[in-house]
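S.K.: Below is the sequence, then the predicted model.
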Amino acid sequence: MRKFIRLFSKKRTMHFEHTSSGGGWFFDVEKKLQSAKTQWQKIDVVKTKEFGKALLLDGITQLTEAQEYQYHEPMAHVPLLAHKNPKKALVIGGGDGALAQEILRHPSIESLDFVELDEGVINFCKKHLPDLGGDAFNDERVKLHIQDGRAFVENAEKEGKTYDAIFMDMTDPEGPCIALYTKEFFEIVSNLLKDDEAFFIMHAESPDLRLKTFQRIMHTLKAVFPSVQEMVSHVRMYGGMWTWAIASKGFNPKKFDAKKIPAVIEKRGLKNLKIISSETWESFFRLWPVYKAVLDEEGEIATDANPGYAME
């Protein structure tokens, strides 16, 4: 149940959404700025009382102006800072452009293939959220592909394309995008990695809110990639604890010397980072033991024939 509800008076509108089977969060909405229904989903851009503008897809919060950095900064910069010289990047999903904008801050990036199924999301964000990511599409390094992410990587594999860095910023594993959370899809992605230092990063849900989904994603990745490193932080707009998975043939930012972070940040001109520093670096790799133990248990693997994600 994810919808706008009115409480207490006609003048107060609240958005509520479940983040787990029995709980969720809410925020006050001052007004809807624009709503539309595309071929794929319903899009809303609203002005909130506390968090600035918010982007919702099918009633699910994708980002807020006040909190988006909590998700996009670690996802982009933790693996890129640990990579010696990332040049070619691929972004699957993330039509708001915020993740791409962070990636493009690294001067070594020469090209970025951007794959988004729903052009309506891009157009909404260009209009309403240009500072957060809408302007990324104007960067000459970006090549935009309006198509299904699975189809793109299948074609890229046939064409022999490879990348230093692959980012997947998809909605939750349900509906049309579930085909991008299976062993078969990850096998194709693995073949697109340029070398042992190349990486694939994706969000891995919240072990605190959706433990079984987190476990299934991680087990499926480990069935394909020799190295899978979980990364954890706090993302308020998604309900609290959140994780990402960094998969590769050998690359692991956990092994990167935290003392080198300030020098790399300065060399690449990455000003005003809000989360990442030499002091916080190791915290991204400190998953609580109670959730770490789940990764040591036997678990099912998602396949094309049986994705099996229950969002719990």
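M.R.: Perfect, thanks for sending it.

S.K.: going forward, measure contacts between C-alpha atoms and count neighbours the same way
M.R.: Noted.

S.K.: the helices in the stretch 1-150 of the chain, which residues?
M.R.: 69-82, 98-103, 119-128, 149-159 (DSSP state H, counting those that start in this stretch).

S.K.: packing partners for the shortest one?
M.R.: Judged by 3 or more C-alpha pairs under 8 Å, 6 or more residues apart in numbering; DSSP states H and E, helix 98-103 is in contact with helix 69-82.

S.K.: from the chain's centre, how far out does the helix it packs on sit?
M.R.: 10 Å (C-alpha atoms, centre = their mean, to the nearest Å).

S.K.: ok, and what's touching it?
M.R.: 86, 98-99, 102-103, 106, 165, 199, 201-202, 233-236, 244, 246, 253, 256, 261, 264-265, 273-276 (C-alpha atoms under 8 Å, 6 or more residues apart in numbering).

S.K.: Name the residues of the strand ranked longest in the chain that are buried.
M.R.: In the chain, ranked by residue count with DSSP state E as the criterion, the top strand is strand 24-37. Using 16 or more other C-alpha atoms under 10 Å as the test for burial, strand 24-37 gives 26, 27, 28, 29, 30.

S.K.: just stretch 187-205 next, same as before
M.R.: 188-195, 197-205.

S.K.: Use this one as the comparison:
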Amino acid sequence: MWLTQGVVDIVKNEYKVKEKVFEQGGVEVYNSGYFGKIIVSNGKALYCEHDSMIRHEIAAHTAMCSHEEPKRVLVVDGGDGAIAAELLKHKDITIDVVERDANIVDAAKVFGCYDKALEDERVNLIIEDTVQFLGNAKDGAYDIVIINRFDEIYLNDKAVMAHVNRILSEKGLVVMDASSQLFDMAGHKEVLSAFCCEFKIVMPFRYTSMVRPGGEQWFALGSKFFHPTADVNLQRADLTDGFKWYNSDIHVSQFALPTATFNLLKAYIKR
């Protein structure tokens, strides 16, 4: 059996899978063997067991190690528990996880890698419309916001970033998925543009995915104060236990851009 992922008109990805082990409300989990389990939402493969450490370590620890002393973290659309599990490697933090799709929480139990993180006493799971939650959150409530977006179009980026700016503390920062530079440069620019409206520092950074379009995916970081490469906390980046992929060298290098790409994006980057 093959899991087919459409990318653009001229590219299609297919992955050999053994069986479907979960299906509910548009969310599926496949057992592939080679890639481990693959979680799919609304026809899009989100990540697999073999690349999940890359995606989630990069998202969580780039944010945590770019801030001097983060205490309060919000994860938007984090009901799979993966980013929360990474954040829990850091001490003295509390984590709110808001998830709009309860099916993701159920799928996470079948996926079986991260669901226990949601039961930790430092984690508060909220099932609610994410845009509504952001609109109702208190000013300055969080030091870090991580938006587990997966290129969903339901978010109005500029409206969401206005809320995020408001609910972040005075030195807060946000990390959000920013699509693919190879296959969706327009979408990538749209995210960066929304960040530029609200934040002093705006920089894209990349990660590698085995099941996302082309294998090349990007996050964006927006910061009110800290610079993600100049202010990286080396002790936290290199001495925190449990990392398999992330370290301070990865942290800095993932922000590097080819000259031609930087020239395409320089109107959207603030560094």
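M.R.: Nice, I can see it. Keep in mind that this is a model prediction, so the values were computed, not measured.

S.K.: ok, back up a step: with respect to residue 3 of the first structure, which of the helices of the stretch 1-150 of the first structure lies nearest?
M.R.: Smallest distance to residue 3 of the first structure across the helices of the stretch 1-150 of the first structure (C-alpha to C-alpha): 18.9 Å, for helix 119-128.

S.K.: Contacts made by that closest one with the rest, please.
M.R.: 38, 43, 45, 95, 96, 97, 133, 134, 135, 146.

S.K.: Narrow the residues you listed to those in strands?
M.R.: Among the contacts of helix 119-128 of the first structure, the members falling in strands (DSSP E) are 43, 45, 146.

S.K.: Neighbour-wise, which one of these leads?
M.R.: Counting neighbours by other C-alpha atoms under 10 Å, the top entry in these is residue 45, with 23 neighbours.

S.K.: The second structure: which residue goes with that one?
M.R.: Applying TM-score structural alignment, one finds that residue 45 of the first structure aligns to residue 29 in the second structure.

S.K.: List the buried residues of stretch 244-258 of the second structure.
M.R.: Those would be 246, 247, 248, 251, 254, 255, for stretch 244-258 of the second structure by 16+ other C-alpha under 10 Å.

S.K.: quick one: terminal-to-terminal distance for that stretch?
M.R.: End-to-end distance for stretch 244-258 of the second structure: 26 Å, by C-alpha to C-alpha, to the nearest Å.

S.K.: so what's the closest residue in space to residue 142 of the first structure that isn't next to it in sequence up against?
M.R.: Of all residues not flanking residue 142 of the first structure in the chain, residue 112 sits nearest, at 4.8 Å (C-alpha to C-alpha, 6 or more residues apart in numbering). Counting by C-alpha under 8 Å, 6+ apart, residue 112 of the first structure touches 88, 89, 90, 91, 141, 142, 143.

S.K.: gap between the counterpart of residue 112 of the first structure in the second structure and residue 142 of the second structure?
M.R.: Correspondence of residue 112 of the first structure to the second structure, assessed by TM-score structural alignment: residue 95. As judged by C-alpha to C-alpha, residue 95 of the second structure and residue 142 of the second structure stand 9 Å apart.

S.K.: Now do the longest strand of the first structure and helix 119-128, the angle between them.
M.R.: 100 degrees (axes from the mean of the first three to the mean of the last three C-alpha atoms, to 10 degrees).

S.K.: Packing partners of strand 24-37 of the first structure?
M.R.: strand 13-18, strand 42-48.

S.K.: Quick one: residues in contact with the shortest one.
M.R.: By C-alpha under 8 Å, 6+ apart, the residues outside strand 13-18 of the first structure that reach it are 1-7, 24-30, 59-60.

S.K.: Now find how far off-centre it is within its chain.
M.R.: 22 Å.

S.K.: can you give me the angle it makes with strand 42-48?
M.R.: Going by the same axes, to 10 degrees, strand 13-18 of the first structure makes 120 degrees with strand 42-48.

S.K.: pretty sure the match of residue 45 of the first structure is in contact with residue 80, am I right?
M.R.: No - at 11.8 Å, residue 29 of the second structure does not count as touching residue 80 under the criterion of C-alpha atoms under 8 Å.

S.K.: Show me what residue 84 of the first structure aligns to in the second structure.
M.R.: Using TM-score structural alignment, residue 84 of the first structure lines up with residue 68 in the second structure.

S.K.: Could you do residue 254 of the first structure as well?
M.R.: With TM-score structural alignment as the criterion, residue 254 of the first structure matches residue 229.

S.K.: Could you pull up the residues touching that match?
M.R.: Here residue 229 of the second structure is in contact with 66, 251, 252 (criterion: C-alpha under 8 Å, 6+ apart).

S.K.: residues near the nearest residue to residue 239 of the first structure once chain neighbours are set aside, how many?
M.R.: Once flanking residues are discounted, residue 239 of the first structure sits nearest to residue 19: 6.4 Å by C-alpha to C-alpha, 6+ apart. Per other C-alpha under 10 Å, the neighbour tally for residue 19 of the first structure reads 20.

S.K.: Enumerate every residue touching residue 19 of the first structure.
M.R.: 25, 209, 238, 239.

S.K.: Of the residues you listed, which belong to helices?
M.R.: Judged by DSSP state H, helices contain none of those.

S.K.: what's the most distant pair in these?
M.R.: Maximum pairwise distance in these, criterion C-alpha to C-alpha, is 11.9 Å, between 25 and 209.

S.K.: check contacts around residue 66 of the first structure.
M.R.: Residue 66 of the first structure neighbours (C-alpha under 8 Å, 6+ apart): 51, 52.

S.K.: swap in residue 234 of the second structure?
M.R.: Contacts of residue 234 of the second structure (C-alpha under 8 Å, 6+ apart): 65, 248.

S.K.: go on, residue 226 of the second structure?
M.R.: 66, 67, 68, 171, 172, 173, 201.

S.K.: tell me which element it falls in.
M.R.: Residue 226 of the second structure belongs to no helix or strand when assigned by DSSP states H and E.

S.K.: Is there a neighbour count for the nearest residue to residue 26 of the second structure once chain neighbours are set aside? I'd like the number.
M.R.: With sequence-adjacent residues excluded and distances taken as C-alpha to C-alpha, 6+ apart, residue 26 of the second structure is closest to residue 42, at 5.1 Å. Residue 42 of the second structure is flanked by 10 other residues according to other C-alpha under 10 Å.

S.K.: Overlap of the contact sets of residue 95 and residue 142 of the second structure?
M.R.: Common contact partners of residue 95 of the second structure and residue 142 (C-alpha under 8 Å, 6+ apart): 72, 73, 74.

S.K.: neighbours of the last one, just the number please.
M.R.: When you say that, I think you mean residue 74 of the second structure. 25.

S.K.: Equivalent analysis for the second one, please.
M.R.: The local packing of residue 73 of the second structure (other C-alpha under 10 Å) involves 27 other residues.
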